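Engineer: dropping a prediction and its sequence here:
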Amino acid sequence: MHPGFQSSRRDFTFGPWRLSAARTHIMKSARVERLAEELHMPSLPEMMFGDNILRIVHDYGFGIEFNATDALKCVNNYQGMIKVACAEEWQESRTEAEHTKEVVKPYDWTYTTDYKGTLLGDAVKLKVVPTTDHIDTEKLKAREQIMFFEEVLLFEDELHDHGVSSLSVKIRVMPSSFFVLLRFFLRVDGVLIRMNDTRLYHEADKSYMIREYTSRESKVSSLKHVPPSLFTEPNEISQYLPVKETVCEKLEFPAKVDPEPTPSPETTCMESKSV
């Protein structure tokens, strides 16, 4: 963290919703080691913000939150063929690297996650329903006052100075709606760029949220027409990355609610992947 960093927690009320964003220090090594053992992973990202969180909770107790620990639960602990091939290619392009041999391990060393948030609630919970509806991007472009904005970094790893793997979430609240973007961004220098985005949109007069998950990926060798300066700019490079998978869902509010529910988490990972 930057010198003089101060932990912060910001809360905002949007109708029946309470929005909370907490930003604090990197987890201490002892906690990181314990968590790695719990997750059956040889190591966790260099910068692990285990106490950072964005939480959106309705007055009745149901809602959704975004945190690093649940995101890492969605990382594949066993390398698939694509990951092995990528690691081997990375090795070949970095034969002189000090940590090259550490790349190929029995887990996804890129920390790629298809995490889409953790549903909250017990007696009542958001219902996930497949849909063909998409977020209305034109509404998002409308000029509206931003009443609340926060960005929270969940984890980051520089892949031994040969790229970056990061997960962050940001929210903006307007008078008529709120919008969340959870972004996993991976750049393995000279090899691959990957971006998994989860967008969440709720309009105040609707009884549901729209959630869109989009996975994009490209080998760097296929991006020769793109200025390399854009490789470090997720917002700029995204338009050049082919879409590998898109999933649209409605998170419907419960029809009946218990006024005093006991929240319990449910992590949402993608159940299947398309190549």
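Structural biologist: Thanks, I have the structure now. In this text the structure is predicted, and so the values were computed from the model without any measurement. Residues are numbered from 1 along each chain as shown.
Engineer: only C-alpha atoms from now on, for both contacts and neighbour counts.
Structural biologist: OK.
Engineer: quick check: buried residues in stretch 58-67?
Structural biologist: Neighbour counts over stretch 58-67 (16 or more other CA atoms under 10 Å) mark 58, 60-67 as buried.
Engineer: which of those residues sit farthest apart?
Structural biologist: 60 and 67 (21.2 Å; CA to CA).
Engineer: residue 27 - how many residues pack around it?
Structural biologist: 16 (other CA atoms under 10 Å).
Engineer: swap in residue 12?
Structural biologist: For residue 12, the neighbour count with other CA under 10 Å is 15.
Engineer: which parts of the stretch 1-150 of the chain are strands?
Structural biologist: 8-14, 17-23, 47-48, 53-58, 63-67, 118-120, 127-130, 148-157 (DSSP state E, counting those that start in this stretch).
Engineer: now do the helix or strand that comes right after the last one: everything it contacts.
Structural biologist: Think strand 148-157. Downstream of strand 148-157, the first helix or strand assigned by DSSP states H and E is strand 163-173. Identification of contacts with strand 163-173 by CA atoms under 8 Å, 6 or more residues apart in numbering yields 14, 54, 66, 68, 110-112, 146-159, 178-189.
Engineer: buried among these? Need that as a selection in ChimeraX.
Structural biologist: In ChimeraX, a selection of the buried entries from the contacts of strand 163-173 looks like this (16+ other CA under 10 Å):
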select :14,54,66,68,110,111,112,148,149,150,151,152,153,154,155,156,157,158,159,178,179,180,181,182,183,184,185,186,187,188,189
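Engineer: give the burial count for the residue nearest to residue 188 when sequence neighbours are not counted, as a bare number.
Structural biologist: Leaving aside its chain neighbours, residue 188 sits nearest to residue 163 (4.6 Å; criterion: CA to CA, 6 or more residues apart in numbering). Residues within reach of residue 163, counting by other CA under 10 Å, total 19.
Engineer: do you know how far residue 163 is from residue 123?
Structural biologist: Distance of residue 163 to residue 123, computed by CA to CA, to the nearest Å: 43 Å.
Engineer: try it against this one:
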Amino acid sequence: MMIHGFKSSNQDFNFGPWKVTATKTHIMKSADVEQLAEEMHMPCLPEMMFGANVLRIQHSSGFGIEFNAKDALKRVNKYQGAVQVACAEEWQESRSDSEHSKEVVKPYDWTYTTDYKGTFLGDSLVFNVVPTTERINIEKLKTREQIMFFEEVLLFEDELHDHGVSSLSVKIRVMPSSFFLLLRFFLRVDGVLIRMHDTRLYHEADKSFMLREYTSRESQISNLSHVPPPLYTEPNEISQYLPVTQSVCEKLEFPILAEAEVAAPTVPTSVPEP
């Protein structure tokens, strides 16, 4: 279970031509959740739905990318696929003594699995997405560089009737020469499987593009007998034991702008509160 800070906050951080906005507020009211579920044609939404939470990275010319719960849930399978059915049946058998086991298996993906990679912003100016063999330089990210801004935003979480967890959160850190973002969907169905979908976004100040890497990992719990069970609840630790099922690497190329605008250095124009 994550630690939930319910204190509302809205932070803006400017660096060069970019602005990061991190909005964190209270959980959605049940009436609003029910209405949204109806609009999205889903029987129900996650128990902890942070519909107003958002992390946004926007260029001064208007284009950018943001991460929010509603768009992420639009990517959930409304009509349970074969994988979900098999998983749900196995889960139901393992929980046959549970009063909730029957009600959880519904005609939709009750695990809220999403392959959401962000929502593009901009009207006439938007990113141009192209496949790439270029990779995020993890070694460069490990070098000690001042972190000028850091924030983590929870988008949704559901405890699957106390038999696991499904969550989506996004965090960003901004350094003088670059920024790095991680959007993580984490699913653990106790006794059945662990699944992780990570979207990493990286931009270096002198480049006219961002790199976006999407990695999907998954394993049946039965194949993790060699892993200490306490790690099952630690996404950072368990990820190395989960086989990669999909990997997509893309360049988000910036629309054509005046050279000066693209190449503006990432000198902070404001410093976040300590």
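Structural biologist: Here it is on my side, so go on. Owing to the predicted nature of the structure, the values given are computational and were not obtained by experimental measurement.
Engineer: returning to what we had before: will you turn the strands of the stretch 1-150 of the first structure into JSON lines that also has distance to residue 33 of the first structure?
Structural biologist: JSON lines is the format used below for these (distance: least, CA to CA, whole Å):
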{"stretch": "strand 8-14", "distance to residue 33 of the first structure": "25"}
{"stretch": "strand 17-23", "distance to residue 33 of the first structure": "21"}
{"stretch": "strand 47-48", "distance to residue 33 of the first structure": "11"}
{"stretch": "strand 53-58", "distance to residue 33 of the first structure": "20"}
{"stretch": "strand 63-67", "distance to residue 33 of the first structure": "18"}
{"stretch": "strand 118-120", "distance to residue 33 of the first structure": "23"}
{"stretch": "strand 127-130", "distance to residue 33 of the first structure": "34"}
{"stretch": "strand 148-157", "distance to residue 33 of the first structure": "15"}
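Engineer: of those, which approaches residue 250 of the first structure most closely?
Structural biologist: Between residue 250 of the first structure and the strands of the stretch 1-150 of the first structure, the shortest gap by CA to CA is with strand 127-130, which sits at 5.1 Å.
Engineer: dump the residue contacts of the closest residue to residue 94 of the second structure other than its chain neighbours.
Structural biologist: Nearest residue to residue 94 of the second structure in three dimensions, chain neighbours excluded: residue 191, at 7.5 Å (CA to CA, 6+ apart). Neighbour list for residue 191 of the second structure: 91, 94, 221-222 [criterion: CA under 8 Å, 6+ apart].
Engineer: filter those to the buried ones?
Structural biologist: 91, 221.
Engineer: so which of the contacts of residue 191 of the second structure comes closest to residue 137 of the second structure?
Structural biologist: Scanning these for proximity to residue 137 of the second structure, where the rule is CA to CA, the winner is residue 221, at 31.3 Å.
Engineer: what's the match for that closest one in the first structure?
Structural biologist: The alignment partner of residue 221 of the second structure in the first structure, by TM-score structural alignment, is residue 220.
Engineer: residues in contact with its match?
Structural biologist: 189-193.
Engineer: from residue 101 of the first structure, how far out is it?
Structural biologist: 22 Å.
Engineer: which residues touch the spatially most central residue of the second structure?
Structural biologist: The second structure has residue 183 as the residue nearest its centroid, 2.9 Å off, counting by CA atoms, centre = their mean. Contact partners of residue 183 of the second structure, counting by CA under 8 Å, 6+ apart, are 117, 168-171, 198-200.
Engineer: which of the residues you listed tops the neighbour count?
Structural biologist: residue 168 (26 neighbours).
Engineer: that residue and residue 53 of the second structure, how far apart?
Structural biologist: Separation of residue 168 of the second structure from residue 53 of the second structure (CA to CA): 11 Å.
Engineer: where do the contact lists of the two overlap?
Structural biologist: Going by CA under 8 Å, 6+ apart, residues that sit against residue 168 of the second structure and also against residue 53 are 69, 154-155.
Engineer: now do the strands in the stretch 151-274 of the second structure.
Structural biologist: Counting by DSSP E, counting those that start in this stretch, the stretch 151-274 of the second structure has strands at residues 164-174, 178-189, 193-204, 209-220, 244-253.
Engineer: how big's the offset between the second one and the first structure?
Structural biologist: In this overlay with the first structure, the average offset of strand 178-189 of the second structure from its partner residues is 0.2 Å by mean CA distance after the TM-score superposition for the first structure.
Engineer: so that strand corresponds to what in the first structure?
Structural biologist: Under TM-score structural alignment, strand 178-189 of the second structure corresponds to residues 177-188 of the first structure.
Engineer: can you check stretch 101-115 of the second structure too?
Structural biologist: Under TM-score structural alignment, the match for stretch 101-115 of the second structure in the first structure covers residues 100-114.
Engineer: returning to that earlier point: so which of the contacts of residue 191 of the second structure are in helices?
Structural biologist: Within the contacts of residue 191 of the second structure, residues falling in helices by DSSP state H are 91, 94.
Engineer: understood, closing this out.
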